[in-house]
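[1] this one's sequence-less:
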């Protein structure tokens, strides 16, 4: 049997490894590691080494995801998959994604000598954020078998296509479909992740569980007016697209805030994160404003109903100002409920650490689990993060939370094994 390190040693090693991954960045002053870059390749190499140290056979799949596997009580069994992502946003923190990958490795090490009724697999997804090519979840979408051929023409800010990036990384674009897994190959998918919100910290609790992952829709909204001279055009003759867009943005926030408490499943979250104005001169009335809209809710029904109401109201606002409104949907992802039996395992894992009645949260942020839900059951463990900060260098977690998170994650895998074995027994012929 492998000797278990002393109390806190596992957490210290996990945090040390997260900080080691910070070294593999495109910029010396801040963390940025994007899909199919040299920094991504180096992170894959290091993580594969850690997986091998934990007793797993390792490989990089046809989509650039780094993977590891240890067989169960007999070869060829379906696998319970643990993981998260290794890519980052620009100017990132140290834990979004990476913490989940490194925690999975630590749990695999803890279970090194434990016979499981399934294989144990780990994965570090290559692209969850979409920072390089503008389309998120490329790594997990490939594993889920939902690759789109039109993605090959996506370009990064330097004009490099996704197709060329695959070639530069040493991957064969013609073989990307080999990354796809089949439902019968998997028992389920468990992911540990920082909460990226303030709710656990507000309750002074280190851990929570995810009930569902938000269904998201993203739009390009355009408010079209008329560009004219700023000094020579009286207000009664103006069709100012930017003023109209400002009113639209304010109304979007008002409607979302009024939709219900966002802590609950009936609330919606709407964000305008970008606006572009044409022609963009200080002495010209703006003739066009293009803005983004990110709309999320715990259920697709709540999200879609909000969009219907929101679109109607925006049309009214624009018509009152003599403006034209256009909307183009750019992205749609269905909500991904966590499977009850895996949620029970996660809750049991948290309970084993002495935290009774853990908080269940719907994840406002997207995760690779959304893509994996297309082919297998999912469950997620949330860890408290300081002030809910994420996608920022100030991301922070407490070592004691990481240690209790490891205990809960390990216990969740053990509970999954017990539940899976019982389910298999019930379904077997008498």
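    On my side now, so go ahead. Note that this is a predicted model, so its numbers are computed, not measured.
[2] going by C-alpha atoms from here, please, whenever you check contacts or count neighbours.
    Fine.
[3] now the host helix or strand of residue 317: buried residues?
    Using DSSP states H and E, residue 317 sits in helix 300-320. For helix 300-320, burial by neighbour count (16 or more other C-alpha atoms under 10 Å) applies to 300, 302-304, 306-307, 310-311, 313-315, 317-318.
[4] stretch 412-430 too?
    Neighbour count says stretch 412-430 has 412, 413, 414, 415, 416, 417, 419, 420 buried, by 16+ other C-alpha under 10 Å.
[5] hold the first one in mind and look at this next one:
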């Protein structure tokens, strides 16, 4: 193995101490003090690898190694180091630190790349704090939306305030930073967050595509009343509406979705949230994903019908906001071919598989060819402190990333 496996493992384990919860969990919310502490530590590792570093106005940490030919489109590697509030040690982190290890190994091998390489730790991939993620990568490619900096977390802190506390001055006028043609390829390593590699008994997989997510926020408004005195047939119960929609949405996905369709209600806010008051207002999120865009569109239409029907039957007002909507994006064949060639030399026999979760790579695909490498994780668990990947598997993934990146960097 050409990468320095012990150095990579030490970086993984050291970063896991920042925002540590329990024995194995991590909480590093976007733009938080823990996030900034992690960025500063990783920035130091980038500089040790020979990268010139900067933190941009979106909170992205970017390291750059100049190539011999300045006219060539650059090679970009990366992922994220922010986490879910109840997250694990490897989600995002493995890819971000794997990208640094690739450059450090090039330095160790005395290789000066023909094309410039950048390693990026993207800001707020997870989206859990402000209910809209992949902020940093969307800033780089010009996909920020109106009001992004006004979005508030559950404590009423705006993204603008959080970024300033993080230590940068946000400037959406700087977006986009990269144009199509600036980047030859974007490569991202990530734990699978699914059970396929474990079922195949393979440490590493080559990704074929990322399914497209839809994120919706549904608001239902009824009328508050005394839980003991309002008859059941006269109630306008917003929470009952949310429960009904959740149940019917689940049944819709199970009965009419493809094998790759997944649907989730993940966050709910209830007002006035008292045990003896009928709920007046409920806001909840819906996450719908599929690799098949036609199948997803059909389910989306039927979901709206469920919402409208439920609100009508329960005499509720409703609104739906679309927070994210992305089409499935396919990995570049030429990058997959390089991965397969290098994988064969390494003897990993890695299978090809799709990604249900979205990643920074999905958005980079709008301006660049991209490729992804997955690493086996135990029982497919992620977004949970029980998330676990064997270090040997992670090192194999980074080794394949290194050989793929070196081939592209020298092309």
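    Yep, it's here. Keep in mind that this is a model prediction, so the values were computed, not measured.
[6] care to give me the TM-score?
    Remark: TM-score between the superposed chains equals 0.88 [TM-score structural alignment, normalised by the length of structure 2]; 407 aligned residues with a C-alpha RMSD of 2.8 Å.
[7] circling back to that earlier point, now the buried residues of helix 300-320 of structure 1 as TSV including distance to residue 25 of structure 1?
    Formatted as TSV, these follow (distance: C-alpha to C-alpha, whole Å):
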residue	distance to residue 25 of structure 1
300	36
302	39
303	36
304	38
306	39
307	38
310	40
311	41
313	44
314	42
315	44
317	45
318	44
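[8] tell me the one among the residues you listed nearest to residue 342 of structure 1.
    Among these, residue 300 lies closest to residue 342 of structure 1 (C-alpha to C-alpha), at 21.8 Å.
[9] which residues does that closest one contact?
    215, 216, 334, 335 (C-alpha atoms under 8 Å, 6 or more residues apart in numbering).
[10] let's go with 10 Å and repeat that
    214, 215, 216, 217, 306, 332, 333, 334, 335, 336 (C-alpha atoms under 10 Å, 6 or more residues apart in numbering).
[11] isn't residue 89 of structure 2 right up against residue 382?
    Yes: counting by C-alpha atoms under 10 Å, residue 382 is a contact partner of residue 89 of structure 2 at 9.4 Å.
[12] neighbour count for these two, which is higher?
    In terms of neighbours (other C-alpha atoms under 10 Å), residue 89 is the more surrounded of residue 89 of structure 2 and residue 382; the figures are 29 against 22.
[13] quick one: what's aligned to the more buried one in structure 1?
    Under the alignment (TM-score structural alignment), residue 89 of structure 2 pairs with residue 94 of structure 1.
[14] against residue 370 of structure 1, how distant is the aligned partner of residue 293 of structure 2 in structure 1?
    By TM-score structural alignment, residue 293 of structure 2 lines up with residue 300 in structure 1. Distance of residue 300 of structure 1 to residue 370 of structure 1, computed by C-alpha to C-alpha, to the nearest Å: 13 Å.
[15] same check on residue 14 of structure 1?
    Distance from residue 14 of structure 1 to residue 370 of structure 1, by C-alpha to C-alpha: 25 Å.
[16] and for residue 197 of structure 1?
    18 Å.
[17] between those two, tell me which one has more neighbours.
    residue 370 (24 against 21).
[18] what do we get in structure 2 for that one?
    Under the alignment (TM-score structural alignment), residue 370 of structure 1 maps onto residue 362.
[19] thank you kindly, that will do.
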